[in-house]
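Visitor: Need a 3D model of the sequence below.
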Amino acid sequence: MSFDLLSAREGRRPFWIAGPLALIAVITLVDVLTPPQVRLSPFLVVAPAITASFSGARLTAAVAALALGAEVAVDMTEGPPALNQSVATLALAAVSALVVFFAYLRDQYARHYRHVRSLALTAQKAVLRPLPEHAGPLHIASVYLAAEAEAVIGGDLYAVARRPHSTRLMIGDVRGKGLDAVGEAALVLGAFHATAHREPDLPTLAAALDGALAATPGPLDRAAGEDFVTALLLDVPDDAGPVSCLSCGHPAPLVVRGGLPVEPALPDPAPPLGLGLATLYARTGSFALGPDDIVLLCTDGVLEARDRAGTFYPLPDRIRTWPGGDPQSLVSYLRGDLLHYTGGGNLGDDAALLAFRRRDPPAPAPAPREGPA
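Guide: Now for the predicted structure:
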């Protein structure tokens, strides 16, 4: 049983405790009403054992004391206790003490676990900063699904940076998953935040990210092609101009136009970052973006998610079933649909979705007309 599940059950223990208490009452009543040679009181040890499964050491000790008191009361109603009755009472006390002791140890481990997990989650959230809902004229929404149950982030990443007249976005995927990939994700995100606002175009930005990653030793051998990061870079101007896009081994964006997914015609992707090849093969493409179009970016964890039959998640087909709305409603819909498709979130890899829509800036208000002098 996970400690998170234990904490959830502790929140409902006023209802759960009714079971052990009823068990003590029933066993005690039946033992009193049956002939003396029929002994049911040894079963009272079940009550503290059940209590320990959903509560802490204090409540377990209280139930154990109540069970022991019931055992003594039954013995007293049947006259002076015989030797076997005294042995049964001592056995109940010993087993109850062990149950309480192990419940205490579990409480200590649970506190330590929650403290360590809290620190880990804080560190992970510091690596992958929450995206702003608005950046210039862009309305942005994102969702992250980590493959490892105890993680908030893993090897997928996304980031946004503002420039004087445009917004740059990045979504990427580190080779591997879980906490082992967090360090690589932190390196790429740090390089993006440091350079995205000053590099003149996307190829030079890709070169800066590639150089930062290639120059830093990783857990695997980058020279052998075992350690790399796929990335998709976009530059969205604030006006109605086309969106610039560059892919380094990453899936292309989808433009949701009128409820239908459209894949824009873009150059072939360059090699992933970290191999020292992005500068040689990087090519920038562009596509038009209307005021009601939504651009959807995703990682391989979405496209490679499978159902119980092993069929890949059909993202374009699922977009067609979306009832419509803003970027937030799109990623929320796809998140729920993806979890349902995979049978409750049994993802084979980390999955990230990022959607944005560009709204035309409001027209400036006309200057007030001066009245006659």
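Visitor: make it CA atoms for all contacts and neighbour counts henceforth
Guide: OK.
Visitor: got a list of contacts for stretch 226-235?
Guide: Outside stretch 226-235, the residues that touch it by Cα atoms under 8 Å, 6 or more residues apart in numbering are 166-175, 202, 206, 218-222, 243-252, 271-275.
Visitor: Strands of the stretch 1-150 of the chain, start to end?
Guide: Secondary structure of the stretch 1-150 of the chain by DSSP state E, counting those that start in this stretch: the strands cover 134-135, 138-145.
Visitor: Kindly report the same for the stretch 201-350 of the chain.
Guide: For the stretch 201-350 of the chain, applying DSSP E, counting those that start in this stretch gives strands covering 229-237, 243-248, 254-257, 260-262, 285-287, 294-298.
Visitor: To residue 337, which of the ones you listed lies closest?
Guide: Between residue 337 and the strands of the stretch 201-350 of the chain, the shortest gap by Cα to Cα is with strand 294-298, which sits at 14.4 Å.
Visitor: you'd agree residue 312 is up against residue 301?
Guide: No - under the contact definition of Cα atoms under 8 Å, residue 312 does not touch residue 301, with a separation of 10.3 Å.
Visitor: Could you also give me the structure for this next sequence, so I can compare it with the first?
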Amino acid sequence: MDLQPRRAGRHSSRTPRHALLAVPLALIALVTVADMLAPPAVHLGPLLSAAPAVTASFAGPRVTGGMGAVAVLAQVVVAMVRGSVTDLNHASQIIALILISVFVTLFAHLREVHEKELVQLRWVAEAAQQVVLRPLRERIGPLRVASVYLAAEAGAQIGGDLYAAARTPHGTRLIIGDVRGKGLEAVGDAALVLGAFRAAAHQEANLPQLVSYLERAVAPDLEDAHAAGNESEGEAFITAALLEVPDHGRELHLVSCGHPPPLLLRGNRATPLAVDQPAPPLGLADLTEHRLSAQRFPFEPGDIVLLYTDGVLEARDEAGRFYPLADRAAAWDGTGPDDLLRHLREDLLAHTATRTLGDDAAMVAIERLSPAPPPSQGH
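Guide: So this is what the prediction gives:
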């Protein structure tokens, strides 16, 4: 289950905008009545220019132009009541109001064009991001899965963190990783790792071989990207954890490439699955199969394994304290991976002072379901 926040539809803002039209209309009515009742030496007509100006701040050119026309009509009525439309004072007010209305209508038109361009760019960006970081299925074999992604870059849905799952004939393979850096600049490296994982997860015989393939696939590109960028930014690398959960049995296999250890949630305990010999992050070493080994950990029906990235642990509160993920996960008393991530997401954002993160954060929760009973034999 994907717990990404969704944007509201385009129709969600129409009702408030229509309600806002009452403000400039009320302003026109108020100024018109006050101007007609004011002494001959007092002229309130210039205040009518505020109506189209206010309208342009939230409405399109047609509505803004229409509001300007209403304001001009109101000024003409005031001029007829108080004297003559051809009077120099009233004529100059009418001309000035027409010019202001034309100007703000043009401004509303330019703003609308710009907004349409931004909507189109955002749609393309979101489509590209969905291709890079595909939502995980809620059920993958005997597993129930949920995921959440919190991007640090404003306006983004993904950044430098990554996760993916692949179904194999013998089980399910998953990867979670963290590209050095954050935000949209790291999306390319994340896409590189995800593409290599999806291409090889079904072909490589075991996890060490899969990790070696990922290293061979991403290392040259990371070196090229680093050589073309700023040398002062340091080496490019990717921490990652790869899991394999066989369909049959009560264990999982784990290879860690410099990534934070997953948490095994069982009852009211959160146990880190720390491997004895972690491998270096991808892109920092020439990994070979004989140097890698997958460590086995128990994974019983009803257990939940929580994968996460550094952005979760490094979230700070107002006092500078890091987010205590293990304690908060152990204290959770809900049911199912989707409920767990929904709870942790809100708790993580509440932990920060501004409900924003300094780094991208991703979490994936995996629950092993009880095996289905064998089908009964007919007589």
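Visitor: TM-score them against each other, please.
Guide: These two chains, once laid on top of each other, score a TM-score of 0.93 by TM-score structural alignment, normalised by the length of structure 1; 367 aligned residues with a Cα RMSD of 2.2 Å.
Visitor: More neighbours: residue 312 and residue 301 of structure 1, which one.
Guide: A count of neighbours by other Cα atoms under 10 Å puts residue 301 above the other of residue 312 of structure 1 and residue 301, at 22 against 15.
Visitor: Quick one: map residue 378 of structure 2 onto structure 1.
Guide: In structure 1, the residue matched to residue 378 of structure 2 (TM-score structural alignment) is residue 368.
Visitor: Check whether its match sits in a helix, strand or coil.
Guide: Classification of residue 368 of structure 1 into helix, strand or coil gives coil, according to DSSP: H, G, I helix; E, B strand; the rest coil.
Visitor: which of the contacts of stretch 226-235 of structure 1 are buried?
Guide: By the neighbour-count criterion of 16 or more other Cα atoms under 10 Å, the contacts of stretch 226-235 of structure 1 include these buried positions: 166-175, 202, 206, 218, 222, 243-252, 271-275.
Visitor: now for residue 246 of structure 2: what does it line up with in structure 1?
Guide: In structure 1, residue 246 of structure 2 lines up with residue 237, judged by TM-score structural alignment.
Visitor: List the contacts of the nearest residue to its match once chain neighbours are set aside.
Guide: Excluding its sequence neighbours, the residue lying closest to residue 237 of structure 1 (Cα to Cα, 6 or more residues apart in numbering) is residue 166, at 4.0 Å. With contacts taken as Cα under 8 Å, 6+ apart, residue 166 of structure 1 has the following neighbours: 136, 235, 236, 237, 238.
Visitor: farthest pair in those residues?
Guide: For the contacts of residue 166 of structure 1, the maximum inter-member distance is 12.3 Å, found between 136 and 235 (Cα to Cα).
Visitor: Between these two, point out the one with more neighbours.
Guide: Of the pair residue 136 of structure 1 and residue 235, residue 235 is the one with more neighbours under other Cα under 10 Å, namely 24 against 18.
Visitor: Give the closest residue to the more buried one in space, chain neighbours not counted.
Guide: Taking Cα to Cα, 6+ apart, and ignoring the residues beside it in sequence, residue 235 of structure 1 has residue 168 as its nearest neighbour in space, at 4.5 Å.
Visitor: ok but the one you found is inside a strand, no?
Guide: Yes - counting by three-state DSSP, one finds residue 168 of structure 1 located in a strand.
Visitor: ok, now which ones touch it?
Guide: Applying Cα under 8 Å, 6+ apart, we find residue 168 of structure 1 in contact with 160, 161, 162, 196, 197, 233, 234, 235, 236.
Visitor: From these, pick the one nearest residue 289 of structure 1.
Guide: Checking the contacts of residue 168 of structure 1 against residue 289 of structure 1 by Cα to Cα gives residue 236 as the nearest, at 9.2 Å.
Visitor: elements contacting the longest helix seen in structure 1?
Guide: Of all the segments of type helix in structure 1, defined by DSSP state H, the longest one is helix 83-127. Other elements packing on helix 83-127 of structure 1 under the criterion 3 or more Cα pairs under 8 Å, 6 or more residues apart in numbering; DSSP states H and E are helix 3-11, helix 46-54, helix 57-77, helix 182-195.
Visitor: rerun at 7 Å
Guide: Judged by 3 or more Cα pairs under 7 Å, 6 or more residues apart in numbering; DSSP states H and E, helix 83-127 of structure 1 is in contact with helix 46-54, helix 57-77.
Visitor: Export those to a markdown table and append columns for mean neighbour count and distance to residue 358 of structure 1.
Guide: Formatted as a markdown table, the entries for those read as follows, by neighbours: other Cα atoms under 10 Å; distance: least, Cα to Cα, whole Å:
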| stretch | mean neighbour count | distance to residue 358 of structure 1 |
| --- | --- | --- |
| helix 46-54 | 22 | 50 |
| helix 57-77 | 20 | 56 |
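Visitor: In a markdown table: those helices, plus distance to residue 288 of structure 1.
Guide: As requested, those are arranged in a markdown table below (distance: least, Cα to Cα, whole Å):
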| stretch | distance to residue 288 of structure 1 |
| --- | --- |
| helix 46-54 | 57 |
| helix 57-77 | 63 |
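Visitor: Residue 260 of structure 1: which of these is closest?
Guide: When these are ranked by distance to residue 260 of structure 1, counting by Cα to Cα, first place goes to helix 46-54 at 48.9 Å.
Visitor: Over in structure 2, find the residue span that closest one aligns onto.
Guide: Using TM-score structural alignment, the residues of structure 2 aligned to helix 46-54 of structure 1 are 50-58.
Visitor: hmm, back to that, which residues are in contact with both of residue 136 and residue 235 of structure 1?
Guide: With contacts defined as Cα atoms under 7 Å, 6 or more residues apart in numbering, no residue is adjacent to both residue 136 of structure 1 and residue 235.
Visitor: thinking again about what came up before, would you mind confirming that the match of residue 246 of structure 2 is in contact with residue 162?
Guide: No - the criterion here is Cα atoms under 7 Å, and residue 237 of structure 1 misses it with residue 162 at 10.2 Å.
Visitor: Tell me which of those two has more neighbours.
Guide: Applying other Cα under 10 Å to residue 237 of structure 1 and residue 162 shows that residue 237 carries more neighbours, namely 20 against 17.
Visitor: who's in contact with that one?
Guide: Remark: with contacts taken as Cα under 7 Å, 6+ apart, residue 237 of structure 1 is in contact with 165, 166, 167, 243.
Visitor: Next: residue 262 of structure 1.
Guide: If you count contacts by Cα under 7 Å, 6+ apart, then residue 262 of structure 1 has 254, 255, 256 around it.
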